[in-house]
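Visitor: Here is my input, please return the structure:
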Amino acid sequence: MNIAIVGTGYVGLVTGTCFAEMGVNVTCVDIDERKIQKLKEGIMPIYEPGLDDLVTRNVKAGRLHFTTDLTTCLDEVEIVFSAVGTPPDEDGSADLRYVLEVARTVGQNIKKHVVLVTKSTVPVGTAKKVRAAIQEELDKRGVNIEFDVASNPEFLKEGAAIKDFMTPDRVVVGVESERARKLMEKLYKPFTLNGYPILIMDVPSAEMTKYAANAMLATRISFMNDIANLCERVGANVDNVRKGMGADSRIGNRFLYAGCGYGGSCFPKDVKALVHTGLENGYHMQVIEAVEAVNEKQKHIVFDKLQTAFNGDLQGKTIALWGLAFKPETDDMREAPALVVIQELLKAGATVKVYDPVAMDECKRRIGDVVTYCKDMYETVIDADALALLTEWKLFRLPSWAIIHRAMKSHVIVDGRNIYDGEELKELGFSYSRIGQK
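Guide: Below you'll find the predicted structure:
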């Protein structure tokens, strides 16, 4: 089976590579010539564990190809996946210019039936716009060529994307015709053979499923952060509360960890887009708006705790930060709490030293040299007045606290991810604070 994937960002590259691994002949398309050239050389544009080996293996096997021109493969493919970016506009709506550009390219060049599948996260109703864009180009050409538009939202966690794709909880596919349904079932047959469910539905429902799923996960995070902040004020321990809640089979224990807020490429953007979709349709998404408001406030909590530790005066203090990426196993810093913390510390007159195992270059690209980039986690704490954990990378879980205590000037620890034993640190002479416990 021959398919094309337009867009070699996080979703597109993982999707194309994993389909190739399952035996599909895949052409990945991107207008960025430099990125395509690097991919041909085996250089990955993103950090995702295991992806570089998978790309190399499938390129060598002749199942994975890269090009800058979609038209070179349109005659050969049965399905085209659109995995281009949908960045948020200022009003929170998803920017669909790239999605519609792909649709117009398809309409301008197809000579036979093709299914254009939207893989990017797009608002409900996008498929209608995509269909209209293709049909408009066919009308301009004066030709009558059958085509289908489908929705196949991604549910990939950064840092575990390959596993998520190869062993999915479910595959959601929205179609408009029996022909499109059969093609999508054929493409995903290897997954059904392994017992992973494919949920076939109408296109608007598939589009909404992605937003609803991400909004629910974001809601659980913000809910737990709200509970954690109240726990601090009433003398409760949020870890105990989480365990008590999670033991209820109706609730479960996933996404109930308090922390310094969520970030990344999905939750912030999708929550904003869902709020905007509600407003466009005359409906006020009160719960989802609250989820976003709580999260934005939560990103300030580490700074607030640092400020409290130094009686409101951070001028001239040196603050060490462990972790920059919004979560472990990725270099993604989109909407990362670290960006908020750094900005506030600098504004307060502090000197900031940072370390992250993979996101240092991304941080430098985003904010330049306004912070000191350290070679390892221990260099950050030399002469530091405080240390704050922002990303729970595994290498941060069991540090040598004796070394850290000797290296620091003052001994303030702010645990933004609640991974340390506060009693142990206090016994070692640290002033320790976390989220959701006094």
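
Visitor: switch to C-alpha atoms for all contacts and neighbour counts from now on
Guide: Fine.

Visitor: which residues in this structure form strands?
Guide: 2-6, 25-29, 64-67, 79-82, 115-118, 148-151, 171-174, 198-201, 318-322, 351-355, 372-373, 386-389, 412-415, 431-434 (DSSP state E).

Visitor: elements contacting the fifth one?
Guide: Read it as strand 115-118. strand 79-82, strand 148-151 (3 or more Cα pairs under 8 Å, 6 or more residues apart in numbering; DSSP states H and E).

Visitor: how far out from the middle of the chain is the first one?
Guide: To tie it back to what came earlier, the one meant is strand 79-82. 21 Å (Cα atoms, centre = their mean, to the nearest Å).

Visitor: could you dump the helices and strands packed on strand 115-118 to CSV with mean neighbour count and distance to Arg170?
Guide: Below are the helices and strands packed on strand 115-118 laid out as CSV (neighbours: other Cα atoms under 10 Å; distance: least, Cα to Cα, whole Å):
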stretch, mean neighbour count, distance to Arg170
strand 79-82, 26, 18
strand 148-151, 26, 14
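
Visitor: Here is the second sequence; please produce its structure so I can put it next to the first one:
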Amino acid sequence: MRVSIVGSGYVGSVTAACFAELGHEVICIDIDEEKVRQINDGYPPVWEEGLEELMNKHVGKNLIATSDYDYAVQNTDVSFICVGTPSSDNGEIDLSIVAAASKSLGESIASKNAYHTVVVKSTVVPGTTEGVVRSILEEYSARKAGETLGLAMNPEFLREGRAVHDFLNPDKIVVGSLDRRSDSIVSGLYRDIDCEVTSVNLRTAEMIKYVNNAFLATKISFANEVGNICKRLGIDTYQVMDAVGRDFRINPAFLNSGAGFGGSCFPKDVRALIGSAKDLDYYPSLLESVIEVNELQPLQMVEILEDKLPEIKDKRIAVLGLAFKNDTDDIRESRSIPVIRKLLEKGADIHAYDPLAADNMKKVFPDITYASSAQEALEGAQACLLMTEWDEFRKLNTEFDSMDRKLLVDGRYLLDPEELEDVEYEGLCW
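Guide: Next comes the predicted model:
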């Protein structure tokens, strides 16, 4: 099938490359000419494991990029909207980019003779595809959705750093549609993937995405709340959760205590669901607590540090890990950000290191010192905060010998204190 993808971020780039891998003809649409050039040169605009290899394999064959909506729409049968949907702290979602993409698609569809299907893959609150996207498409295309225009919602469930694998090996595929024809077209794109397609209406598909992420975020905050209690009782929370997770009704995934969740999905989606609930005159107290626990969790690392090192001002502190999780360069809602901000308020001299995310973090904190290795960040430090679960950090040992004081606060349960010689080790929740 011929597919166009609007937006070349994490979701758009992965969707484009993976559809090409499935044998479809794909055209990426992006208003950023630099991203268009990058893709056509075979380089993805974002880092994802395996993504560059797929782009190199398919660019120039069945994958190209353009900034021309008319060209892309005329030469494809289905267009996916994969643009950003940021939200404010109160949960209000910004649909301006989705609206702009819908308008441009509608204008291009207006001059096309054949039937065309538009699919929303961006994460949007229930009612958006039908209430916002549909109305804009119908206005600018002069077509009626469900008759001469297809409309569907196909949420993504991709883990950053594992997005290519997750796309090609999903545990679920959800297609929300306005009519049977739209459902058949979108479901057909996944025919070569061994996974059942769940067909629902548009609002249900939108809600499934939010509930999926909100539940996982809730598990993390629950584990962190329990971890905080366990630490005060001298109990190893990881032993507790290992046993609890063996219950088939619970599952061990996302029960690891630590510094909290970040990224482009969990914080934003939970806040958006909270905002949507309040618009319906319902106060979602559980979800509010999920966010509250997550906001307070990383700051406890600074409290632990101050307990061990009462005077932080002018002290050199190593921060290892800047990305919100390992295997990505994404710093959005990274738990390192509030920690670094708090340390700066207290006058600390911060030396930070991350295998991939340093350049992105420099845009947020341009004045801290960025090291080229964990060893360099640790040299002469009075303390170290471990913030991201990179595999290379799990191997640290003798590198701590270069610190002025071998004080380590582990926010991700990465290291075994019994294997660290003469290191003052303190876990966040254990």
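
Visitor: Just give the TM-score of the two.
Guide: Aligned and superposed, the two chains score 0.96 in TM-score terms (TM-score structural alignment, normalised by the length of structure 2); 426 aligned residues with a Cα RMSD of 1.6 Å.

Visitor: re earlier: between the strands of structure 1, which one is nearest to Asn253 of structure 1?
Guide: Evaluated over the strands of structure 1, closeness to Asn253 of structure 1 peaks at strand 431-434, with 19.8 Å, by Cα to Cα.

Visitor: helices and strands around that closest one, which ones?
Guide: Packed next to strand 431-434 of structure 1, using 3+ Cα pairs under 8 Å, 6+ apart, are strand 412-415, helix 422-427.

Visitor: Turn the ones you listed into TSV, columns for distance to Glu48 of structure 1.
Guide: Formatted as TSV, those follow (distance: least, Cα to Cα, whole Å):
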stretch	distance to Glu48 of structure 1
strand 412-415	26
helix 422-427	32
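
Visitor: taking these together, which one is wrapped up most tightly?
Guide: strand 412-415 (a mean of 24; mean count of other Cα atoms under 10 Å).

Visitor: what residues does it touch?
Guide: Strand 412-415 of structure 1 has contacts (Cα atoms under 8 Å, 6 or more residues apart in numbering) with 302, 305-306, 309, 385-390, 430-435.

Visitor: mind running it again at 6 Å?
Guide: For strand 412-415 of structure 1, the surrounding residues in contact (Cα atoms under 6 Å, 6 or more residues apart in numbering) are Ala386, Leu387, Ala388, Leu389, Phe430, Ser431, Tyr432, Ser433, Arg434.

Visitor: Let me have the residues you listed in TSV, adding neighbour count and distance to Val173 of structure 1 as columns.
Guide: Output for those, formatted as TSV (neighbours: other Cα atoms under 10 Å; distance: Cα to Cα, whole Å):
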residue	neighbour count	distance to Val173 of structure 1
Ala386	24	49
Leu387	25	46
Ala388	27	42
Leu389	24	39
Phe430	18	52
Ser431	16	51
Tyr432	22	48
Ser433	23	45
Arg434	26	42
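
Visitor: now, which of the residues you listed sits nearest Cys73 of structure 1?
Guide: Nearest to Cys73 of structure 1 among the contacts of strand 412-415 of structure 1, with distances taken as Cα to Cα, is Leu389, at 47.3 Å.

Visitor: how about that closest one, what's its partner in structure 2?
Guide: Using TM-score structural alignment to pair residues, one finds that Leu389 of structure 1 aligns to Leu386 in structure 2.

Visitor: show me the residues around its match that make contact.
Guide: Leu320, Asp410, Gly411.

Visitor: If we use 10 Å, what do you get?
Guide: Contact partners of Leu386 of structure 2, counting by Cα atoms under 10 Å, 6 or more residues apart in numbering, are 259, 301, 318-322, 336, 393, 408-415, 427-428.
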